[in-house]
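>>> prediction below, plus the sequence it came from.
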Amino acid sequence: MQLDAADRKILASLQADGRMTIQALSEEIGLSPSPCLRRVRLMEDGGVIKGYVAVVDQKAVGLPVSVFISIKLERQKDEELDRFGAAIRSWPEVLECYLMTGQRDFLLRVVCADLAAYETFLREKLTRIDNVSSIESSFALAQVKYTNVLPIGP
């Protein structure tokens, strides 16, 4: 989907406030409400806008620990990579998972309440996946920056 300047303005505004009304959005970007709504719907239907969520503070809900986990598999065949991905998709502790280049095969971002909860996750889930040869965990001491706003630009 080709995005023009108006589409990019819409996306920038919705990233700042996903709850804004079409009226407010149209006023902010300088389009009338009907064409503004049509553009939003086209971007939703085209998969540019994937959904709308509330951004929740992980500490406020009792999940202050962030762990970045590097995973190395014994074999990197397609079916093995797919099997690992399928295993972790249903685990709510895993917020992000990336297939990587370099020394490790996957990088995960996991949140949990404390070290005991992480140990349970590690022992009862992660170490039970076949084909995992190594697991390296790094605990975040502080969050220096977090955003889910993409730098779309004009």
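Arrived safely, thanks for sending. Given the structure is predicted, the values throughout are model-derived calculations rather than measurements.
>>> make it CA atoms for all contacts and neighbour counts henceforth
Fine.
>>> who are the neighbours in contact with the residue lying farthest from the centre of the chain?
The C-alpha centroid of the chain is most remote from Ser32, which lies 32.3 Å away (CA atoms, centre = their mean). By CA atoms under 8 Å, 6 or more residues apart in numbering, the contact list for Ser32 reads 23, 26.
>>> against that first model, consider the following:
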Amino acid sequence: MTEKLDRYDRHILAILQDDGRISNQQLADQVGLSSAACWRRVKVLDEKGILKKHTALVSPEALGYDLCVLVMVTLIRHQQDDAIEFQQAVQGYPEVLQCFAVTGDADYVLRVIVQNMAAYDSFLNEKIFNLPGVSQVRSNFALREIKNETAIPIDL
């Protein structure tokens, strides 16, 4: 979905990605619009799904999630039912922060956060290994975070 965005919309998006708690008046001042015009533009960006979600980013470590794992999952065969069931299941697992269908050696890559190795072992044995069609699971453990951005690059 490529949406034509003018310079005001792009500027609004750039500012909101940096500070989602900014007031509408402050946003309007920074973009150079009236408060009402700015509010209408943000509302349209919301309605079109360009602004996907208003949220706060929380430190996983502050809540005891000390282990980040990149999990590569391969299904036994590429049957649509197994793929659909897998995708639906991982959407319900709070430990899974991201899931991508990928090309290459695996069918899916998951970004999983858990408290420790025992919690990861439970996650695998109670959830992933119980899904039909799962053939292989390979885990890569993050040693440290180098970069973790949420902002989409925007040309102003």
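That came in fine, so what should we check first? Source: prediction; values computed, not measured.
>>> gap between the residue farthest from the centre of structure 1 and Ala24 of structure 1?
Computed as CA to CA, to the nearest Å, the Ser32 of structure 1 to Ala24 of structure 1 distance reads 10 Å.
>>> now swap in Ala6 of structure 1 and tell me
Noted for Ala6 of structure 1: a distance of 15 Å to Ala24 of structure 1, by CA to CA.
>>> right, and the helix or strand after the host helix or strand of Met43 of structure 1?
Using DSSP states H and E, the element containing Met43 of structure 1 is helix 33-45. Next helix or strand after helix 33-45 of structure 1 toward the C-terminus (DSSP H and E): strand 65-73.
>>> other residues contacting that next one?
103-115, 131-140.
>>> counterpart of that strand in structure 2, which residues?
Following TM-score structural alignment, the aligned partner range for strand 65-73 of structure 1 in structure 2 is 67-75.
>>> equivalent analysis for stretch 34-45 of structure 1, please.
Structural correspondence for stretch 34-45 of structure 1: residues 36-47 of structure 2, per TM-score structural alignment.
>>> OK, contacts around the one residue sitting closest to the centre of structure 1?
The geometric centre of structure 1, computed from its C-alpha atoms, lies nearest to Glu96 (CA atoms, centre = their mean), at 5.3 Å. Applying CA under 8 Å, 6+ apart to Glu96 of structure 1 gives the contacts 108-110.
>>> try it again with 10 Å
Each residue near Glu96 of structure 1 by CA atoms under 10 Å, 6 or more residues apart in numbering is listed here: 68, 88-89, 107-111.
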